[in-house]
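A.B. asks: Pasting the sequence and the predicted coordinates here, then a few questions.
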Amino acid sequence: MLKIENLSAEIDGKQILKGLTLSVAAGEVHAIMGPNGAGKSTLSYVLGGRPGYEVTGGSVEFMGQDLLELDPHERAAAGLFLGFQYPVEIPGVSNVQFLREALNSQRKERGEEPVSGGEFLKLAKEKAALLRLDMDMLKRHVNVGFSGGEKKRSEMVQMGILGPQFAVLDETDSGLDIDALRVVGEGINAIMRAPDKGVLLITHYQRLLDYVKPDKVSILADGRIVQTGGPELALRLEEEGYDVVMADA
C-alpha cells in the first residue's frame, strides 16, 4: 500500500532523512517510534507534501502511484490523510464549513458528486458521536479555543469524515489525558481498521499502542529505520529505553 525506498530529505540544507526504507501493507497498522530529532515528523511532512521539505533521493509509492509527483491536494484526494502533532487554528472558519469544503473538494478531484448539506450533517454527527465530540464544537471556528484533547478528537472526526485509505498520524497522543487517549484510540480503530486501509502511527510512547494495537513497530533513528519487530518491540522500548534497544539493533 505504501512503499518507501531509500528516501532522503532535507530542510534548509540540513539532511534529516538519510536513506529510509519502509513498507506498510493494506490492513496494517505500523508504528514508528524513535528519539527526539530522529526524523519522525519530517517523514510525515514529506509524505504529506509540506512545502520546504526537499526530497533529495529515493522513492515513495502509494497505491501504485508515485506519491512524490503529486501535489498535496492530489495526495489527499488519492486517499492519504496527515494528522498533525499540533493541529492549527483557523479563526473565522467553522469546522462544519471547513470539513464540507474539504470533503467535496476531494470528491471533485476524484470525479465524484458533491455531498449535500443534509448528507454531510448526518455524516458529521455520526463521526462526532464516535469521538464523543459535541456537534456544537463543529460549529465553532477550527480548533480555536479547543483544548489539546479536543483538537485531537476534532482531527479524528475530520479523518472519519474524509474517509482516507491511509493515515499518517504524527504523535496523535501528544497532549491527551487518559480518557481522551482511550477515545482517540478507539476512534482510530473504528475508522481505519479495515482490510483495505493502512496506518502509519508515529508516537513516542507505548500508551497509545495499548489501544491501537500495531502489527509492526519500527525504530527510526538518525533518519533511518534501524530495527523492525512486532508489538513486543514497543514494550521493550518502554522498559529499557532507546539507548539499550538500539545498541542491540
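C.D. replies: Arrived safely, thanks for sending.

A.B. asks: Going by C-alpha atoms from here, please, whenever you check contacts or count neighbours.
C.D. replies: OK.

A.B. asks: show me the contacts for residue 23.
C.D. replies: When contacts are counted by C-alpha atoms under 8 Å, 6 or more residues apart in numbering, residue 23 touches 1, 2, 3, 4.

A.B. asks: In addition, the following structure is provided for comparison:
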Amino acid sequence: MAQLKIENLHVEIDGKEILKGVDLEINEGEIHAIMGPNGNGKSTLLSAIMGHPRYEVTEGRVFIDDVDVLELEVDERSKLGLFLGMQYPQEVSGVTNSDFLKSALNAHRETPIGLFEFVKGMESSIERLRMKEDLAHRFLNEGFSGGEKKRNEILQMIMLQPRFAMLDEIDSGLDIDALALVARVLKEEQDKQKMGLIIVSHYERFFELIKPTHTHIMMDGKIVLSSDDTLVTKIDREGYDWLDAKPAEKPEEHQRRIVLESCAIRDRVGDK
C-alpha cells in the first residue's frame, strides 16, 4: 500500500516561518480534508510538498514509501505520482491544452503515448466533466472562467493518474451543479485508481459530497485536531473560535481529546 508520509515539516517564505512542524500520513485510497482559517499554512503545505521554489523547507521530511520527495525536482515528484490541483491555475498563451497534456503524459512514460489513445482519453475526460468540445485546441486556461479552470485541473489529474492528488480549493468558482459533478468524478477516479486525496476547502457542502475519511484542522502552521468527516459539520456550525481558545495540551491529553470529541460529534450528528 502506497503511503505519503510528512514528518515534522517546517517551511519558510521569505524568511517567515509558515509551517511549524506538520506530521501527516496519507495512505492510498484515503481522502484527507484539510480545513482552517485563511493564512494558517494549508496552501503552503501542498505547495511545499510539490516543490514550489518560493517555499523553503527548513526542517522535516516527506516520503512516498521509501523515496525522499524533498530530494527530487518538481518533474521527478510528478513522475513519482504527486499531483497538485492549483488554487489559481495559470493562463499559458500559445500552448494548447492538448499539447500541454500530451507533453505531460509523455514525460511520465518510457514510450510516447499513441495519438488514438491520447485523443480517446482526452475526449472521454472532457465529456465526463461536461467541458466544451473545443477544449483541446484552446490555449491553456486562457479566457477560461474560474469554474472551467478548476475543471481543467481535474481533467489533468484524470489523464495523469497520480498516486496522490493534492487539491487546493478545487471547489472555488464552481456553481452548485459543477460542484456535484466534480465531486462525483473525483470519487470515481479515487475509487478506480485507489489514489490518496488531500483536499483543502472551506466548504461543508463539498465535503458532504466527497466524504473524507480523515479531517484535519490547521492553525498557526500546525495540525491541531484530527478526526473523521463529522468534524467538518462541527466547524461549519461553530467555526474555529472554540479551538483557538483551548490551552496548550500535553501529547497524551491531545490524543485523548481527539478520541472523545470524535465520539461526541458523531453522537450529536446522529441525533439530528
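C.D. replies: Perfect, thanks for sending it. Note that the coordinates shown come from a computational prediction; the quantities given were computed from them, not determined experimentally.

A.B. asks: hang on, the earlier thing: just the closest of the contacts of residue 23 of the first structure to residue 63 of the first structure, please.
C.D. replies: residue 1 (4.9 Å; C-alpha to C-alpha).

A.B. asks: what's the nearest residue to residue 184 of the first structure if we skip its chain neighbours?
C.D. replies: Once flanking residues are discounted, residue 184 of the first structure sits nearest to residue 153: 6.1 Å by C-alpha to C-alpha, 6 or more residues apart in numbering.

A.B. asks: and that neighbour, what pairs with it in the second structure?
C.D. replies: Using TM-score structural alignment, the partner of residue 153 of the first structure in the second structure is residue 151.

A.B. asks: what's the distance between that match and residue 106 of the second structure?
C.D. replies: For residue 151 of the second structure, the distance to residue 106 of the second structure (C-alpha to C-alpha, to the nearest Å) stands at 22 Å.

A.B. asks: Of those two, which one has the most company?
C.D. replies: Remark: of residue 151 of the second structure and residue 106, residue 151 carries more neighbours, 25 against 14, as counted by other C-alpha atoms under 10 Å.

A.B. asks: The helix or strand in which the more buried one is found vs the first structure, average distance?
C.D. replies: Using DSSP states H and E, residue 151 of the second structure maps to helix 146-160. Mean deviation of helix 146-160 of the second structure relative to the first structure after superposition (mean C-alpha distance after the TM-score superposition for the first structure): 0.7 Å.

A.B. asks: show me what contacts the counterpart of residue 224 of the second structure in the first structure?
C.D. replies: With TM-score structural alignment as the criterion, residue 224 of the second structure lines up with residue 226 in the first structure. By C-alpha under 8 Å, 6+ apart, residue 226 of the first structure lies in contact with 218, 219, 220, 246, 249.

A.B. asks: circling back to that earlier point, contact partners for the match of residue 153 of the first structure?
C.D. replies: So residue 151 of the second structure contacts 129, 131, 182 (C-alpha under 8 Å, 6+ apart).

A.B. asks: what about burial for those residues, which qualify?
C.D. replies: Neighbour counting over the contacts of residue 151 of the second structure (16 or more other C-alpha atoms under 10 Å) leaves 129, 182 as the buried ones.

A.B. asks: Out of the contacts of residue 151 of the second structure, list just those in helices.
C.D. replies: Per DSSP state H, helices hold the following members of those: residue 182.

A.B. asks: Which of the helices or strands spans the spatially most central residue of the first structure?
C.D. replies: In the first structure, the residue lying closest to the centroid (C-alpha atoms, centre = their mean) is residue 169, at 2.0 Å. Using DSSP H and E, residue 169 of the first structure maps to strand 166-170.

A.B. asks: That strand: average distance to aligned residues in the second structure?
C.D. replies: Its aligned residues in the second structure lie a mean 0.5 Å from strand 166-170 of the first structure after superposition (mean C-alpha distance after the TM-score superposition for the first structure).

A.B. asks: That strand aligns to what range in the second structure?
C.D. replies: The alignment of strand 166-170 of the first structure onto the second structure (TM-score structural alignment) spans residues 164-168.

A.B. asks: all helices for the second structure, in order.
C.D. replies: For the second structure, the helices defined by DSSP H occupy 42-50, 74-80, 97-107, 115-128, 146-160, 176-193, 204-210, 230-238, 241-244, 251-271.

A.B. asks: Run the angle between the fifth one and strand 164-168 for me.
C.D. replies: Taking axes from the mean of the first three to the mean of the last three C-alpha atoms, to 10 degrees, helix 146-160 of the second structure and strand 164-168 form an angle of 170 degrees between their directions.

A.B. asks: swap in the longest one?
C.D. replies: For helix 251-271 of the second structure and strand 164-168, the angle between their directions (the same axes, to 10 degrees) works out to 70 degrees.

A.B. asks: cool, and the third one?
C.D. replies: Relative orientation of helix 97-107 of the second structure with respect to strand 164-168: 140 degrees, computed using the same axes, to 10 degrees.
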